[in-house]
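K.L.:
When you get a sec, could you give me coordinates for this:
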Amino acid sequence: MTRPEGESEGADSPIPLPAGHAAGSPAGSVAGPAAKPRENLVHSLHDEVLARLREFIVEGNLGPGARVPERLLCERFGISRTPLREALKVLASEGLIDLLPNRGARVRRIGEREIVELFDVMGGLEALAGRLACERISDEAYAAIERLHHDMYGHYLRRDLHGYFTCNQAIHDRIVQAADNAPLSAAYASFAGRLRRARYSANLDANRDRWGEAMREHEEILDALRRRAGAELSDILFRHLRNKRKAAADREAAVPALGEIVAGESA
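P.N.:
Okay, here's the model as predicted:
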């Protein structure tokens, strides 16, 4: 199910310390023979902060154009500003936020024309990936996608949008991986981050059941992939992205400019 505005799963609890780092231990100390080197602990914390911050923004806790409230997020995640700002740099490179010189960061607002153009490019990339995947995918890789699909359907029945979207994105990523084409994978990754929030919000379309429509399209995707029907899967994926494009553009246009769901917070 979708969460109330401003809420994110587990967001009120601090990010757990990586294994081997006991709470209250001196900086750099280890706890037992399984402890990791300090640099690995720092890397693990960075990955955790990045994942939670990305999820927080993608799931609409901050509206398009909203200021990123650094102090509030540090308190929410139980971290200092240093790991938060490092994560913000990564999200800026992914196209989710804009860094403002000496003024913090804002959630990047995507205009309607840009959404149309980006989704068309993504549709083309996924269409090509589907065609190549049908030529190259192994039985094991297909079985993994099939399991993700069934998991996704379970989340859909429970109206768990967070779980559904996680599986959904994993399926699209696995199809691109199965295409086994490095330039295609690189191009896909460069656009995927910029559209992640828009793809999530498309399922919230109030004017029609886009979520149910997307689930039916994924049934078609799985069936074409099972039959290794490359041309058919290519067409389905392009149409899937076109349909999502319309819902995403409508959602983006409906949100007031600079509307902040988390308000009253200075950077």
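
K.L.:
all contacts plus neighbour counts: C-alpha atoms, from now on.
P.N.:
Will do.

K.L.:
Tell me the helix or strand right after the one helix or strand His43 maps to.
P.N.:
Applying DSSP states H and E as the criterion places His43 in helix 38-58. Next helix or strand after helix 38-58 toward the C-terminus (DSSP H and E): helix 70-77.

K.L.:
relative to helix 38-58, how tilted is that next one?
P.N.:
For helix 70-77 against helix 38-58, the angle between stretch directions is 110 degrees (axes from the mean of the first three to the mean of the last three Cα atoms, to 10 degrees).

K.L.:
Can you give me the buried ones in helix 70-77?
P.N.:
Across helix 70-77, burial judged by 16 or more other Cα atoms under 10 Å covers Glu70, Leu72, Leu73, Cys74, Phe77.

K.L.:
Which members of these are the farthest-apart pair?
P.N.:
Greatest spatial distance among these (Cα to Cα): Glu70 and Phe77, at 10.5 Å.

K.L.:
Alongside the first, I'd like the structure of this one:
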Amino acid sequence: MQLLPNRGSRAAKLTDKDMRDLFEVCQGLEALAGELACERITDGEIEQIAAAQAAMAQHYRGGDLIEYYRCNRAIHEAIVTAAGNPVLAGLYASVTARIRRARYVTPMTPQRWALAVMEHEAILNALQRRDCTGLSHILRAHLRHKREEVLQAGFAETDSGDLTWRSA
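P.N.:
Here you go, the predicted model:
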């Protein structure tokens, strides 16, 4: 947040370095959430994530990126919730609020989209097996790939805080 004399405050612009730094923190938070979720998640929560995964895959097959991203976000947030740690959830909400627009509006190439779907299948599989270490590694890689995708897309923020995409 920037305080401007006689003008109030506005969200600070995010640089490429800011995005890298925020995604690194998000990777660590999601990896920890995955580890904790494997230990604490209920069968019902896994079923809800599996249903969101199935809906997300259907949106992928239909080419509906907006609905795909909606389901994607729900899956990541459900894993954080299943971790059962309110401090982690609060930190995650704070960090992801700063990168949410870039994370969930970035256009994806067909190859990257297919990879993201495969990564999500692996996330669900590791969660169902309660493979803490495997899930942690998959989530880190998944967020690392998303960070690179956002940076390659040429993320930029206007003075009003809207996203624009410059040529990579």
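
K.L.:
sorry, back to before: start and end residues in structure 2 for the helix holding His43 of structure 1, please.
P.N.:
Counting by TM-score structural alignment, helix 38-58 of structure 1 falls onto no part of structure 2.

K.L.:
Please apply the same query to stretch 148-161 of structure 1.
P.N.:
Stretch 148-161 of structure 1 corresponds to residues 52-65 in structure 2, going by TM-score structural alignment.

K.L.:
and what of stretch 243-252 of structure 1?
P.N.:
The aligned range for stretch 243-252 of structure 1 in structure 2 is 145-154, by TM-score structural alignment.

K.L.:
Val150 of structure 2 versus the closest residue in space to Leu4 of structure 2 that isn't next to it in sequence, what's the distance?
P.N.:
Setting aside the residues directly before and after it, Leu4 of structure 2 is nearest to Arg10 in space (Cα to Cα, 6 or more residues apart in numbering), at 7.8 Å. Remark: distance between Arg10 of structure 2 and Val150 of structure 2 (Cα to Cα, to the nearest Å) = 23 Å.

K.L.:
ok, now Gly28 of structure 2?
P.N.:
Using Cα to Cα, one gets 18 Å for the distance from Gly28 of structure 2 to Val150 of structure 2.

K.L.:
out of the two, which sits in the more crowded spot?
P.N.:
Val150 (24 against 17; other Cα atoms under 10 Å).

K.L.:
contacting residues for the residue mapped onto Ala229 of structure 1 from structure 2?
P.N.:
With TM-score structural alignment as the matching criterion, the partner of Ala229 of structure 1 in structure 2 is Asp131. If a contact means Cα atoms under 8 Å, 6 or more residues apart in numbering, then Asp131 of structure 2 has Glu35, Cys38 as its contacts.

K.L.:
in structure 2, which helix has the most residues?
P.N.:
If you go by DSSP state H, structure 2 has its longest helix at helix 16-40.

K.L.:
whereabouts in structure 1 does that one align?
P.N.:
The alignment of helix 16-40 of structure 2 onto structure 1 (TM-score structural alignment) spans residues 112-136.

K.L.:
cool, and stretch 91-100 of structure 2?
P.N.:
Against structure 1, stretch 91-100 of structure 2 falls on residues 187-196 (TM-score structural alignment).

K.L.:
mind listing the strands for structure 2?
P.N.:
Assigned strands in structure 2, in chain order: 2-4, 8-10, 155-157, 163-165 (criterion: DSSP state E).

K.L.:
Could you list the residues in contact with the last one?
P.N.:
Spelled out, that is strand 163-165 of structure 2. With contact meaning Cα under 8 Å, 6+ apart, strand 163-165 of structure 2 is reached by Arg101, Ala102, Ala153, Gly154, Phe155, Ala156, Glu157, Thr158.

K.L.:
try the first one
P.N.:
The list of residues contacting strand 2-4 of structure 2 from outside it, by Cα under 8 Å, 6+ apart, reads Ser9, Arg10, Ala11, Ala12.
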